[in-house]
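Q: model the following, please.
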Amino acid sequence: MTGDGTADAALFVGLDLGWSTGATGVAAVDDTGQLTASGRVTSDDEIADWLSAQRGRVVVAAVDAPLIVPNDTGQRVAERLIGQTFGGFGASAHTSNRARLGDVTRALRLAGRFGWAVDPRTATGGDVAVCLEVYPHPAIVGLFRLPYRLDYKKGDARGRAPGFRLFVQLLESVPELRLAESARWPELTRTIAAPRPGDLDRVEDELDAIVCAHLAWLWHHRPGSLRVYGSVEDGYIVAPPPPQHRPQRPRPPAPGEAPSGQHPDGPAAG
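A: Purely as a prediction, here's the structure:
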């Protein structure tokens, strides 16, 4: 342990993981919930190097990628439950199975490499870090009480811009993240304001990782704000409880009109 005790400081990590290989958004928050680092890496070794560079001990890691996938074909129970709960908000889960991903998922392999427990019933704050599967789309809908999912993932830069602007506003409304104090945050917002080709794809990974890191922090500090859909035996996804508000699809833009984005019905549930 270092003299200032940072080696033992609690750390909460978010990984927006490529399902099998490729780009991964990474983010970390400290025990107060403040964003301490974020970025984008590619390989498993680069993820390991990034984690090693963080000051603190991982308590919870939240991963946006299939973690436990026991089914050979079809959907997991968790994906069906997320679809039933958040499908009306446009936030159903993608299908994962062993035919697509193999016997051991990338997320499970990384959890084994880092010694993270993957059972959500594992107590947090002990000797072993807990790794959870999460999914930003339903998390954002639930935490911010959105009428519909944010549209920031598909289309050209002009069509994605409103969703990104609202995404930025929502994250800035989370007081624990303290994004105004982040050296990285102004770089991200400048990139979103004037993106070059490929920029939004890279920023998307990083913003999703920040959401994942916040979910990791919530799991330890405010577990009542999240629930487990599924089980460790069948595969699970951690997301907010079923929304109490009704979904409302956004109005399609008129010809030549830029999408307006979706607006939250209430404040962030940080």
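Q: contacts, neighbours, all on C-alpha from now
A: Fine.
Q: can you show me the helices along this protein?
A: If you assign secondary structure with DSSP state H, the helices in the chain sit at 44-53, 77-86, 98-101, 106-114, 136-144, 157-172, 185-193, 199-221.
Q: for the fifth one, packing partners?
A: For helix 136-144, the packing partners by 3 or more CA pairs under 8 Å, 6 or more residues apart in numbering; DSSP states H and E come out as helix 199-221, strand 235-239.
Q: the first one packs against which elements?
A: Right, the one you point to is helix 199-221. Contacts defined by 3+ CA pairs under 8 Å, 6+ apart place helix 199-221 against strand 10-16, strand 24-30, strand 35-41, strand 57-63, helix 136-144, helix 185-193.
Q: Proceed likewise with the subsequent sequence, for comparison:
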Amino acid sequence: MSSKQESFYIGIDLAWGEKNPSGFCIATPQKNKLKIIDIKLLYSIDEIIDEILKYKEHKLFVGVDAPLVVPNESGNRLVEKEFNKDFAKYKISMLPANKKLLTKYSPDIRSVQLFDKLSELDFKRDYKAQKTVFEVYTHSTIAMLWNNHEILPYKRKKGRDTVFIKEQLAIYKKYLLKEFSPHKILKQDLSDLRGKKLKDHEDMLDSLTCAYAMYYCQENEAKFYQVEGIDTFVTPISKWKVYMLKCADDTLYTGVATDLARRLDEHNNSAKGAKYTRNKRPVELVYYENCADRVDATKREAAIKKLSRKEKLELIDV
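A: This next block holds a predicted model:
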């Protein structure tokens, strides 16, 4: 490894019990994608810590699909309550996390044990830290970034046979190939996998999504949820936005976009900008709202366009 400090993104799909393996991966940015440095299955918390320590001289961003801080004896944490309320529109929810439930799988709650050990190594729930750790969630990451705001049904449930699961995992891998450089796990033929081998493969894919969630949320649209007043869980949110521009002639233009920086550049510098703004350059972004999805953004765009200029200016000034 180079002596130069680099950034590494670590994904952990943590098994709740000690008998099952956890998916583990580590990746680093390479051009516009993440390059997979290592991906494997690990069993103990100590094994996971040992793998992380191999990169201790670098900036590390760890995403764990498991509850790291569990103060409540029963019921839901506030994290689950708030997330479930926010994501109900997408039919996405998180299971309750509490001591009574999690100690059935492991007396010490493995995810809490992992977090405690990472805290001793100076990992913090803060992207500005040299060592960062957050809870992440594969379902919301996949839905928000790749699967049109819907859950990808690749998990084993009643009514889903192996053929169906493999079809969904094939879709999953195509999504990951857009974000990661080519790697053997993303090219592996699913036809010969079944039972435990298929589940192990799924766990490693999930570790990639955990790592990517940390990478994406560092610089893009994300929402943080707190435990005991500290940001603890992070998830991507919808990219769709409705926005307003102030044109050179002082008129206002309203549109929708998934990438405001790119769209603003198009309005100012290319033929891809709206016909209305082409002879009114330069334009300035003066307002935007996050929207649940494309339909929501389009509806909100129409509503704003019906406002008077005075009402639009009042909205901008809020």
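Q: re earlier: can I get the helices and strands packed on helix 199-221 of structure 1 in a markdown table with mean neighbour count?
A: Putting these into a markdown table (neighbours: other CA atoms under 10 Å) gives the following:
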| stretch | mean neighbour count |
| --- | --- |
| strand 10-16 | 28 |
| strand 24-30 | 27 |
| strand 35-41 | 22 |
| strand 57-63 | 27 |
| helix 136-144 | 24 |
| helix 185-193 | 15 |
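Q: and of those, who's closest to Val69 of structure 1?
A: Val69 of structure 1 lies closest, by CA to CA, to one member of these: strand 57-63, at 14.0 Å.
Q: between strand 235-239 and the closest one, find me the angle.
A: Orientation check (axes from the mean of the first three to the mean of the last three CA atoms, to 10 degrees): strand 57-63 of structure 1 against strand 235-239 gives 100 degrees.
Q: report the angle between the axes of strand 57-63 of structure 1 and helix 106-114?
A: 170 degrees.
Q: any idea which of the helices and strands packed on helix 199-221 of structure 1 gets closest to Phe114 of structure 1?
A: That would be strand 57-63 among these, by CA to CA, at 9.8 Å.
Q: turn the helices and strands packed on helix 136-144 of structure 1 into a markdown table, including distance to His137 of structure 1.
A: Formatted as a markdown table, these follow (distance: least, CA to CA, whole Å):
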| stretch | distance to His137 of structure 1 |
| --- | --- |
| helix 199-221 | 9 |
| strand 235-239 | 9 |
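Q: and those, which is most packed in?
A: Of all those, strand 235-239 carries the top mean neighbour count, a mean of 26, counting by mean count of other CA atoms under 10 Å.
Q: what's it in contact with?
A: Strand 235-239 of structure 1 has contacts (CA atoms under 8 Å, 6 or more residues apart in numbering) with 67-70, 76-79, 82, 132-135, 138-139, 142, 226-230.
Q: average offset between that strand and structure 2?
A: Mean deviation of strand 235-239 of structure 1 relative to structure 2 after superposition (mean CA distance after the TM-score superposition for structure 1): 3.2 Å.
Q: relative orientation of that strand and helix 199-221 in degrees?
A: Here strand 235-239 of structure 1 runs at 90 degrees with respect to helix 199-221, directions being taken by the same axes, to 10 degrees.
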